[in-house]
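J.: Structure of the sequence below:
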Amino acid sequence: MSAAPTLGMHGAREQGLAASTGWRAGVDTLDRWLGRLTELPAAGLVLADIVVLLAGVVSRYVFHSPLVWSDELAGIMFLWMSMLGAVVALRRGEHMRMTAFVAKASPDTRAFLDVLALAASLAFLLLVAHPAFEYASEEAIVVTPALEISNAWRASALPVGVGLMVLVSLLRLLRVSTAGRTLAALVLVGVLCGAFWWMAPMLVPLGKLNLLIFFGGVVGACVFAGVPIAFSFALATFGFLALTTKTPMLVLVGRMDEGMSHLILLAVPLFVFLGLLIEMTGMAKAMVQFLASLLGHVRGGLSYVLIGGMYLVSGISGSKAADMAAIAPVLFPEMKKRGARPGDLVALLSTTGAQTETIPPSIVLITIGSVTGVSIAALFTGGLVPGLVLGVALCTVVWWRYRHEDLSGVERASGRAIGKAFVYALPAVALPFVIRAAVVEGVATATEVSTIGIAYSVLAGLLLYRQFDVKRLLPMLIETAALSGAIIFIIGAATGMAWGLTQSGFAHDLAAAMEAMPGGKAGFIAVSVVAFLVLGSVLEGIPAIVLFGPLMFPIARAVGVHEVHYAMVVVLAMGLGLFAPPFGVGYYAACAIGKVDPVEGIRPIWGYLVALMVGLVLVAAVPWFSTGFLGK
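T.: So this is what the prediction gives:
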């Protein structure tokens, strides 16, 4: 008699398990289709932008007949690519976030925080969905000047992107966690949002204290809890404007649109794709092999090659992780054969990432030019020597550490071998210098020269290096869209936040406080170094510079600091913070690329960090390093 209920219960359990499996399979299928729906158009838009911009360059410089509509069409496609790329990045979990504290939590806590980050992102997307639709509707009456079409074709990217991100967030919540954990995260976020809404009448009389509550407390709590940085900024800004001001929320959407639509930012996806091309076609490997033939027989020679290789390829990809991934696999195996410790290798790899932050064509420099109005050509000119100063500082540490290296088993490359390696690498070595020279000399804009670099790399890969895997093009285009979308969405969120800070009067108060500081220019630069060291470790370079660049650069000009010099100081300070453990996420990216336990690199990295700090102080104290080649 007891067997029947047991069988019934067992059958019910199997039926429930089958239903659950079928439900999960349905969610997975929907997720895959959504991936195709977003990834393929995003990749197509990257390719279309490249083609349109390259056509504009050829038409202007070859046929002397500019296409008046090319920039406008590229701008429309760029916003769509950025929003779809942000969707792809959210689906892949690739939006920038600070994980230093999350990674140290217990597995259960970490899993809950990951779900909480998704729930917080979903909360902002739901809150901004209607204002985004309202903003696109109002833009419908605006007619674009060149194509003479409704601006709704461009602005519709915002509500469509937000809607797709809502769907992606819901699917990820269903796929990556248990029902109980998901419900707990959603309830917690809902309760917190409800509590802030209920407290609105009490917040308004607090005045500027709300800046500390929202832009200090809310942003800090979100960032340290692992909420993507873009959504942390956006949530705090939405809450501040909605609960303490009478600003319509479509104004926030408009500011985000403005931040994401700067034409100069078109260079971001193009340089990202160019960096991937350089790796795929073997150009990066050719550069490194030439340097290795030249210096491989010297004590610490391969470490010098690592520093030089990063100097050559840095900044082109838009991702320090991509730069490091192009160099490390070529050098690390041989360096390990010579007895180098894995911890020392990853420490040097990480600090070369910080050293090369100012090397053009750096995406951070392009972003500074976009948000502050500083000349891109001047920034590209000013960035070379500061990077060299820090490189020399790192080389000094390498010389000291490897001065007793045993090279008895290392053969010196013959002059013939060096010459052969140089000829083979020349097309690759020339590309970074051609790109920098073209922008610096005013021959082409950063956007134009990136398309020329892409065409050059394709031809070099096909005709010279004979390494061009067509099957990799689609994944590379999708990766470009995802990384660019994550970067541009951060810029949009940070632009909205910076606007909110400015409207609150914070910018004026900050300027007054900084101008009144003792020490004049030196005091201002010293405080800026400390501030951007901290910001770099928490926010990374791009969101930090978009948020604080418009506030700090006018103050720098007011106290007499050259804007290019100031840009180099803050970029290097942020780079140092980005790659310094225990908070710097760049350090952990280097460990992942080098496949080294982060603990192994902690001790050896401090010597390199001290060298970088000395170099940073030299750059800050001697403006000539940044401005000596700018001319009058």
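J.: C-alpha from now on. contacts and neighbour counts both.
T.: OK.
J.: And the strand or helix carrying Leu365, what does it pack against?
T.: In this assignment (DSSP states H and E), Leu365 forms part of helix 363-372. Packing partners of helix 363-372 (3 or more Cα pairs under 8 Å, 6 or more residues apart in numbering; DSSP states H and E): helix 267-280, helix 376-401, helix 541-558, helix 563-579.
J.: tell me the angle of the second one relative to helix 563-579?
T.: So that's helix 376-401. Helix 376-401 and helix 563-579 are oriented at 50 degrees to each other (axes from the mean of the first three to the mean of the last three Cα atoms, to 10 degrees).
J.: How far off centre is helix 376-401?
T.: Relative to its chain's centre, helix 376-401 lies at 21 Å (Cα atoms, centre = their mean, to the nearest Å).
J.: Apart from its neighbours in sequence, what residue is nearest the most centrally placed residue in the chain?
T.: Centrality entry for the chain: nearest residue to the mean C-alpha point is Ile487, 5.0 Å, by Cα atoms, centre = their mean. Distances taken as Cα to Cα, 6 or more residues apart in numbering place Ile542 nearest to Ile487, at 7.5 Å, with adjacent residues excluded.
J.: repeat for Leu431
T.: That would be Gly453: by Cα to Cα, 6+ apart, it lies 7.1 Å from Leu431.
J.: Please give the structure of this sequence too, so both can be compared:
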Amino acid sequence: MRTETLKDVDDALEQQTSATVHHTTKTMPRWLSRLDFALGLIVSVPAAVLVLAEIVLLFSGVIARYVLHHPLIWSDELAAILFLWLAMTGAATALHRGSHMRMTALVNRMGEHWDPFWDTISLVASMLFLGLILVPSIAYIRQQWDILTPTMEINDGLRVAAIIFGVVSMLLICVVKLLAIGAKTAITGIAVSLVTVFALEHAGPVLQSLGNLNLVIFFVGVVGFTVLSGMPIAFSFGLSVFAYLSLSTSMPLEIVVSRMDEGMSQILLLAVPMFIFLGLLIEMTGMARAMINFLASLLGHVRGGLSYVLVGAMYLISGISGSKAADMAAVAPILFPEMKKRGENPGELVALLSATGAQTETVPPSIVLITIGSVTGVSISALFTGGLLPGLVLAFMLCLLVWWRARKFEPTSSTGAAWSLVGKAFVISIPALALPVVIRMAVVEGVATATEVSTVGIAYAVVAGLLVYRCFSWKRIGPMLVETAALSGAILVIIGTATAMAWALTQSGFSHGLANFMQHLPGGAFTFMVVSIFMFIILGSVLEGIPAIVLFGPLLFPIARAVGIHEVQYAMVVILSMGLGLFSPPFGVGYYGACAVSKISPNLGIRPIMGYMTALFIGIAVIAAVPWISTGFLKS
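T.: Predicted coordinates:
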């Protein structure tokens, strides 16, 4: 197997970063290229500084509370303020680098000569969303201006100003990109977009008379078209919400901004950038190479060996951060480089990563389990106990599919490594293998919260890289911080716009109508369970786990009890069904999060993910049919 020196890796990363950052400048006039470069610095430098500031702030909170026994009562508050700025500057950085999640499979089939046209449509639609959100954002800042934070007494408008900065920056970046496209193509794309907007605007009175049929028009039709036309997923979700509210309701549009703020500002999500940076750090310090060498010595001669490792790794670390995106960010950067070297298809990798994200939704300590217990009254300890075996059942189903798909391919080595080499690789990898143990123990022992624990891992990785593996490059820290901010921003802005979409669905009365329909289904427990599975798969792709649970849990769990379904079993089926929807393209937000974390195009995973989702669906059906899987270990 080919090995790379640290210098080779450094150079490759710098070349990749440079190529990514300046990919839009190659065909630009000189003055436009300079403007593009300046915009890149304006958004990426603050984003990198904010990532570093959050790391230092959270780790200082751990030291102050656990070591010095003098907690920083203001640290969480400041971290929350900086977090929204990180999300928005990161989103702008991702747009400048072209790293927002897009679905371009359909557009690519039309031929290269159509690319400029669809790029223009995507840019104009993105600018339309950004333009629509700008005025409500100003109104939202005015609403928040008189609100002071409880501890530091900082004006909340300063935090919300991040939205204005991000929106204006992204608008300017879109304008630069549009100017770089040929005039004829740009004019054509703008004209088509304006005609579409004009037609929808004049259809407003008709749309307002359609009631909840507008949910299909905007959240299926508009989202489906914009996603498949190559528009960034986050902007597609946001545009559909704005179109729905402005054309078919009389609700104030600043509500969309407040919902986006709520979705992006959940302090638990701060684990996402922290774990993304930890994953990059593990790779840079040589810890990833040590772990992979040991795992390869054990399973390198087995067909699909590292795929089994991926399934097991996601099961073991799931729930540490409370965020699936953070869990994936902790695993993918470690395993994927080596798996690619071994000839694995990138589409297969991101498909399996998405599937493992759905598979581990019930593994405690899961924030979804805690939420479902809180809103339905089901014992959280019972949910924790009942969630372990369903995750293993789905892991078994995925491993069966991995075995089936890998049977045609020869492993890298036909014979296993000598036990002396396995032992040597194990000794070398001990400091790296101890990292997940350190992270989990830090949470269990109360050293750090789920949000802070990644910084404990970062500190551990820095020490291990400097003193143990002696593989640490200071010049890579800057590009890694920028990369972290861009990936985080791309993920967080999707979560923000998806939260706004979930709120719009709630306000439409759709949830109560659906619960009423479920209550009057014929066929008893069997029909109710079957319909629940399909319903929550669909809801999971639109609402994500927690909003759907909060919305439908209190309504549907009493019905499940009434028809004789054990509440813990129903919880497992509901959570896993939502996970299946959450990680299923084209609407599942989790799938695009997996693509962002692994830096693999969404197009590549569409075909292979269908098999993994089918395996998960069969596993969910087994869990629904066999109550013991969820309830067998509960105390009677």
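J.: what TM-score comes out when they're superposed?
T.: Overlay of the two chains. TM-score (TM-score structural alignment, normalised by the length of the first structure): 0.81; 596 aligned residues with a Cα RMSD of 4.2 Å.
J.: secondary structure element for the aligned residue in the second structure for the residue nearest to Leu431 of the first structure?
T.: Gly453 of the first structure maps onto Gly457 in the second structure, with residues paired by TM-score structural alignment. Using DSSP H and E, Gly457 of the second structure falls within helix 453-463.
J.: which residues sit against that helix?
T.: Identification of contacts with helix 453-463 of the second structure by Cα atoms under 8 Å, 6 or more residues apart in numbering yields 55, 58-59, 271, 274-275, 277-278, 281-282, 285, 287, 321, 435, 438-439, 442-443, 448, 472.
J.: Stretch 272-284 of the first structure maps to which residues in the second structure?
T.: So stretch 272-284 of the first structure is aligned with residues 276-288, judged by TM-score structural alignment.
J.: And for stretch 90-100 of the first structure?
T.: Residues 95-105 of the second structure are matched to stretch 90-100 of the first structure when aligned by TM-score structural alignment.
J.: Ends of the matching stretch, what's the gap?
T.: 19 Å (Cα to Cα, to the nearest Å).
J.: roughly how far out does it sit from the chain middle?
T.: With Cα atoms, centre = their mean, you get 14 Å for stretch 95-105 of the second structure.
J.: what's the answer for stretch 628-636 of the second structure, then?
T.: 32 Å.
J.: One more: stretch 591-598 of the second structure?
T.: Counting by Cα atoms, centre = their mean, stretch 591-598 of the second structure comes out at 6 Å from the chain centroid.
J.: So what touches that stretch?
T.: Contacts for stretch 591-598 of the second structure (Cα under 8 Å, 6+ apart): 99-101, 276, 325, 328-329, 332-333, 336, 350, 353-354, 487, 490-491, 582-585, 601-602.
J.: What of stretch 190-201 of the second structure?
T.: Applying Cα under 8 Å, 6+ apart, the set of residues contacting stretch 190-201 of the second structure is 120-121, 124-125, 247.
J.: compared with the first structure, how much does that stretch deviate?
T.: Compared with the first structure after fitting, stretch 190-201 of the second structure has a mean deviation of 2.0 Å; criterion: mean Cα distance after the TM-score superposition for the first structure.
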